[in-house]
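1. sequence and predicted structure are below.
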Amino acid sequence: MGISSGTIMTLIFSALLFFISLIAHRKRWWLTFYVTGSVAFMAAMIASFILTGFDITIMSIEAQNIAGTATLLGIKSVYLPPNAFIFQDPTGWSIFGIGFECSSLIEISVLISLLIFYPGYSRKSKVRYAFIGATMTYMANLIRMFTIIYIVNIFGKSAVYIAHAIIGKLIFFLFVILLYWYLLTRPTVNLVRNRIKAGKFE
């Protein structure tokens, strides 16, 4: 399987940012180091998913999980390899294909990258929170997709746009915002507050 030009550009972009992050670390430009390092790691993760075929594996697992869950809950659904499934709606059948953007791999990559370079956690905590965050993001995406199926199953194909572009995305991103608050924003606020109280804020 050949490497696409987009993947090559992503790898080049990642390498360039890693180089900048090394310079920023040496110069003690901590915010620059955090931003460039996180983005570089995220880009490298996404490129590695595509190069190894891990993205197809995850999308296939998601499609099978949703099809099986929908059937168990009374919405007849059939898995279509590698990353799609069909399910019943009021007028017949609808097909749902899971693409890279809908797989949650981008959101998982962003979260893990921000955690890996986050200075407020120990190495053990970073690994633990990265695992928890990735798992919860994956589950939230499954809930998003099942919500779309449930709405289309009741209201038909005319509800696809509202279910997918509005309700599904709203549910998913609200969850992601809450997760980011818990894992990144809240501890940062607490860290700054404690330093101010201790008179160690620089």
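-> Arrived safely. Numbering: from 1, shown residues only.
2. please make it C-alpha for all contacts and neighbour counts, starting now.
-> Noted.
3. would you agree Q88 falls within a helix?
-> No. Counting by DSSP: H, G, I helix; E, B strand; the rest coil, one finds Q88 to be strand, located in no helix.
4. now that it has come up, it's in contact with S77, right?
-> Yes. At 6.6 Å, Q88 counts as touching S77 under the criterion of CA atoms under 8 Å.
5. any idea how far W181 lies from N190?
-> Distance, W181 to N190, using CA to CA, to the nearest Å: 12 Å.
6. and the longest helix seen in the chain, what does it pack against?
-> Under DSSP state H, the helix in the chain containing the largest number of residues is helix 123-155. Applying 3 or more CA pairs under 8 Å, 6 or more residues apart in numbering; DSSP states H and E, one finds that helix 123-155 makes contact with helix 54-72, strand 84-89, helix 105-116, helix 160-161, helix 169-180.
7. need the residues that contact the last one.
-> Okay, so that is helix 169-180. Identification of contacts with helix 169-180 by CA atoms under 8 Å, 6 or more residues apart in numbering yields L111, G133, T137, A140, N141, I143, R144.
8. next up, a structure to set beside the first:
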Amino acid sequence: MLYTTIFWICFSLWIYALSVLKRAKLAGFYFIVGSIGLFATCIFLFQDYLVWLFSAVLCRSLRPIGLFTGLFSTVNDNLIILKRPLETLYVYLDFECSGVIETTAFFGLIMFYPLYTRKERSFLALTGIAYIYFANFFRILLIVGVLQLGGSTWFYFVHSILGRLFFYVLIITLYYNVFTRSHIVQKYLQRLEPGATLA
């Protein structure tokens, strides 16, 4: 109850701060305050649901690959089971593995990024969320593949080092293209407009 009260007080102050910054035309501060506030709001209000949703979608997407290859099986929309000759490994898709942090952080940033129009931000938000999902999908596949080949002794390396390195290189690539090459992205989006010429 206390945390909920504190949240709604902070949420009200955030909305007020945004209105002040917008009237003052302080675009940089508006972007920073807006992004952080939206990220915090999404995490506080929707964390449990988003973790369940992302883990379930990820697990169900992996299920056909597990059935086809026979390398692993999925259980309860958040658990991957790998059966090896001498051991059985369990990979639990929790808050960290779900991609919720990266997705909500990107969503918060793009929704307040001042160099894009509202339509462009909406398109990039959907595209970015899909991109992050597939990056995470291939990260989990990488982790599962290495564990199936090397066993539990490889868990720390593949989960904490190799998997994260693979995932964050892809995330940095997304951020670099969306937030530092906005003129190129806008030119590309304009070509996707109905009736646009390719000149």
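-> Perfect, I can see it now. Please read these numbers as outputs of a predicted model, since none were measured by experiment.
9. hang on, the earlier thing: neighbour-wise, which of W181 and N190 of structure 1 wins?
-> W181 (14 against 11; other CA atoms under 10 Å).
10. residue in structure 2 paired with the more buried one?
-> Counting by TM-score structural alignment, W181 of structure 1 lines up with Y176 in structure 2.
11. list the contacts for its match?
-> Y176 of structure 2 makes contact with no residue under the criterion CA under 8 Å, 6+ apart.
12. now the one residue sitting closest to the centre of structure 2: closest residue in space, sequence neighbours ignored.
-> Using CA atoms, centre = their mean, the residue of structure 2 that lies closest to the mean C-alpha position is T103, 2.4 Å off. Nearest residue to T103 of structure 2, sequence neighbours excluded (CA to CA, 6 or more residues apart in numbering): I129, at 5.9 Å.
13. counterpart of that neighbour over in structure 1?
-> Checking TM-score structural alignment: I129 of structure 2 goes with A134.
14. then I143 of structure 2?
-> I143 of structure 2 maps onto I148 in structure 1, by TM-score structural alignment.
15. counterpart of I50 of structure 1 over in structure 2?
-> So I50 of structure 1 corresponds to Q47, using TM-score structural alignment.
16. quick one, the helix or strand where that match lies and helix 118-150 angle?
-> Per DSSP states H and E: Q47 of structure 2 is located in helix 27-69. Counting by axes from the mean of the first three to the mean of the last three CA atoms, to 10 degrees, helix 27-69 of structure 2 lies at 40 degrees to helix 118-150.
17. whereabouts in structure 1 does the helix or strand following helix 27-69 of structure 2 align?
-> Remark: after helix 27-69 of structure 2, the chain's next helix or strand is strand 73-75, criterion DSSP H and E. Using TM-score structural alignment, strand 73-75 of structure 2 lines up with residues 78-80 of structure 1.
18. give me the residues contacting the matching stretch.
-> A63, Q64, A67, G68, F85, I86, F87.
19. can you pick the most crowded of those residues?
-> In terms of neighbours by other CA under 10 Å, these top out with A63 at 27 neighbours.
20. that residue matches what in structure 2?
-> Applying TM-score structural alignment, one finds that A63 of structure 1 aligns to C59 in structure 2.
21. distance of its match relative to G66 of structure 2?
-> Distance from C59 of structure 2 to G66 of structure 2, counting by CA to CA: 10 Å.
22. one more: S98 of structure 2?
-> 18 Å.
23. out of the two, which sits in the busier spot?
-> S98 (26 against 18).
24. so what does that one match up with in structure 1?
-> Aligning on TM-score structural alignment places S98 of structure 2 opposite S103 in structure 1.
25. ok, now how distant is its match from F172 of structure 1?
-> S103 of structure 1 is 12 Å from F172 of structure 1, by CA to CA.
26. mutual contacts of those two, please.
-> N141.
27. residues contacting the corresponding residue of structure 1 for L109 of structure 2?
-> Counting by TM-score structural alignment, L109 of structure 2 lines up with L114 in structure 1. Going by CA under 8 Å, 6+ apart, L114 of structure 1 touches Y34, S38.
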